[in-house]
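Student: The sequence and its predicted three-dimensional model are supplied below.
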Amino acid sequence: MNVKIYHNPRCSKSREVLKLLQAQGIQAEIIEYLKTPPSIEELTDIIQKLGIKPRGLMRTNEPEYKENILDDVDLSDADLITAMHKMPRLIERPIVVANGKAAIGRPAENVLAIL
């Protein structure tokens, strides 16, 4: 099984999901998304797999969200995805992709549904 985790090692929730995967015997491909941001295409694919709108994947409490006026309802989905690509701190974490599906690991047990 091919499993990816978009991971931030400084985030306790992200570390918790990684431990959960390892406890399941899963060797996930770890993508430190702050160092290697997902492409616009990858973000679009993740959002589709999650079945949400782009704003649902955004950390709205990050300073970048407010500084860049990303709460503007007139911004398109493409605008929001581009913002997450350029400012990956805006991306909610952790995200696990497996079996053609995706899950946000908040709570960590959410990822079990796609394994």
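Tutor: Noted; the coordinates are in hand.
Student: When you work out contacts or count neighbours from here on, use the C-alpha atoms and nothing else.
Tutor: Noted.
Student: Okay, strands next: where are they in this protein?
Tutor: For the chain, strands defined by DSSP state E occupy the ranges 3-7, 29-32, 95-98, 101-104.
Student: now for the last one, which elements pack on it?
Tutor: It refers to strand 101-104. helix 40-50, strand 95-98 (3 or more CA pairs under 8 Å, 6 or more residues apart in numbering; DSSP states H and E).
Student: Among the ones you listed, show me which one is buried the most.
Tutor: strand 95-98 (a mean of 24; mean count of other CA atoms under 10 Å).
Student: Including distance to residue 88, could the strands of the chain go into TSV?
Tutor: Formatted as TSV, the strands of the chain follow (distance: least, CA to CA, whole Å):
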stretch	distance to residue 88
strand 3-7	11
strand 29-32	10
strand 95-98	13
strand 101-104	15
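Student: For residue 14, which of the helices and strands packed on strand 101-104 is the nearest?
Tutor: For the helices and strands packed on strand 101-104, proximity to residue 14 was assessed by CA to CA; strand 95-98 is nearest, at 8.4 Å.
Student: Pull the distance from the closest one to the chain's centre.
Tutor: 8 Å (CA atoms, centre = their mean, to the nearest Å).
Student: residue nearest the centroid of the chain?
Tutor: residue 95 (4.0 Å; CA atoms, centre = their mean).
Student: Comparison target, given below:
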Amino acid sequence: MPEITIFHNPRCGTSRNVLALIRHAGLEPTVVEYLTHPPQRDAIAALARAAGVPLRALLREKEAAFTELGLADPALSDDALLDAIERHPVLLNRPIVVTPLGTALCRPSEAVLELLPVGPLPPFTKSDGETVLDHGRRRGA
């Protein structure tokens, strides 16, 4: 079975839908509840590199700490951003999924489909009643 990891917040609807989609594919991921088990700063930086995005792209701008800490300032270094995430793990956006096909912040939840090394999947109904159709497009395919 392929190794899949999800950095998950069980209180987040998108994160719950992504986890359910992975399981809908017949896969059981390693679930990292990053608010209770925050990843180390090197791991966070590695996730951004693997996803091919700047570290700033993994920040959750809607969190109060984002504004309070002045994280919108584009002059802040990655070290400063990592310091903030280390002190306030809620600043890490979710869900981040790692599979053999790649790493991505899966927002919207159906973005996880291109990372799943199986498929196409039968239709899936998200918690809000929206149906997700898998067109079989995968990274590297």
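Tutor: Perfect, thanks for sending it. Keep in mind that what you see is a predicted model, and the values were worked out from it rather than measured.
Student: one step back: how about the helices and strands packed on strand 101-104 of the first structure in JSON lines, adding distance to residue 20 of the first structure?
Tutor: JSON lines is the format used below for these (distance: least, CA to CA, whole Å):
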{"stretch": "helix 40-50", "distance to residue 20 of the first structure": "20"}
{"stretch": "strand 95-98", "distance to residue 20 of the first structure": "11"}
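Student: Out of these, which gets nearest to residue 76 of the first structure?
Tutor: Closest to residue 76 of the first structure of those is helix 40-50 (CA to CA; 12.8 Å).
Student: mean distance, that closest one to its aligned residues in the second structure?
Tutor: Superposed on the second structure, helix 40-50 of the first structure shows a mean distance of 0.7 Å to its aligned residues (mean CA distance after the TM-score superposition for the first structure).
Student: So which elements touch that helix?
Tutor: Looks like helix 40-50 of the first structure contacts helix 77-86, strand 101-104 (3+ CA pairs under 8 Å, 6+ apart).
Student: Okay, angle between that helix and helix 77-86 too, please.
Tutor: On the basis of axes from the mean of the first three to the mean of the last three CA atoms, to 10 degrees, helix 40-50 of the first structure is oriented at 110 degrees to helix 77-86.
Student: Compare the strands of the first structure and give me the one nearest residue 49 of the first structure.
Tutor: Going by CA to CA, the one of these nearest residue 49 of the first structure is strand 101-104, 5.2 Å.
Student: Could you pull up the residues touching residue 31 of the second structure?
Tutor: By CA atoms under 8 Å, 6 or more residues apart in numbering, the contact set of residue 31 of the second structure is 5, 6, 7, 8.
Student: Kindly report the same for residue 100 of the first structure.
Tutor: residue 49.
Student: and it, how far is that from residue 90 of the first structure?
Tutor: Distance from residue 100 of the first structure to residue 90 of the first structure, counting by CA to CA, to the nearest Å: 23 Å.
Student: now residue 24 of the first structure
Tutor: For residue 24 of the first structure relative to residue 90 of the first structure (CA to CA), the value is 29 Å.
Student: Those two: which has the busier surroundings?
Tutor: Neighbour tally, residue 24 of the first structure and residue 90, criterion other CA atoms under 10 Å: the higher count belongs to residue 90, 23 against 11.
Student: Was I right to think the more buried one contacts residue 66?
Tutor: No - assessed by CA atoms under 8 Å, residue 90 of the first structure is found out of contact with residue 66, at 10.6 Å.
Student: circling back: what about the first structure, which of the contacts of residue 31 of the second structure hold up?
Tutor: Checked against the first structure using both residues aligned by TM-score structural alignment, their matches' CA atoms under 8 Å, the contacts of residue 31 of the second structure keep these contacts: 5, 6, 7, 8.
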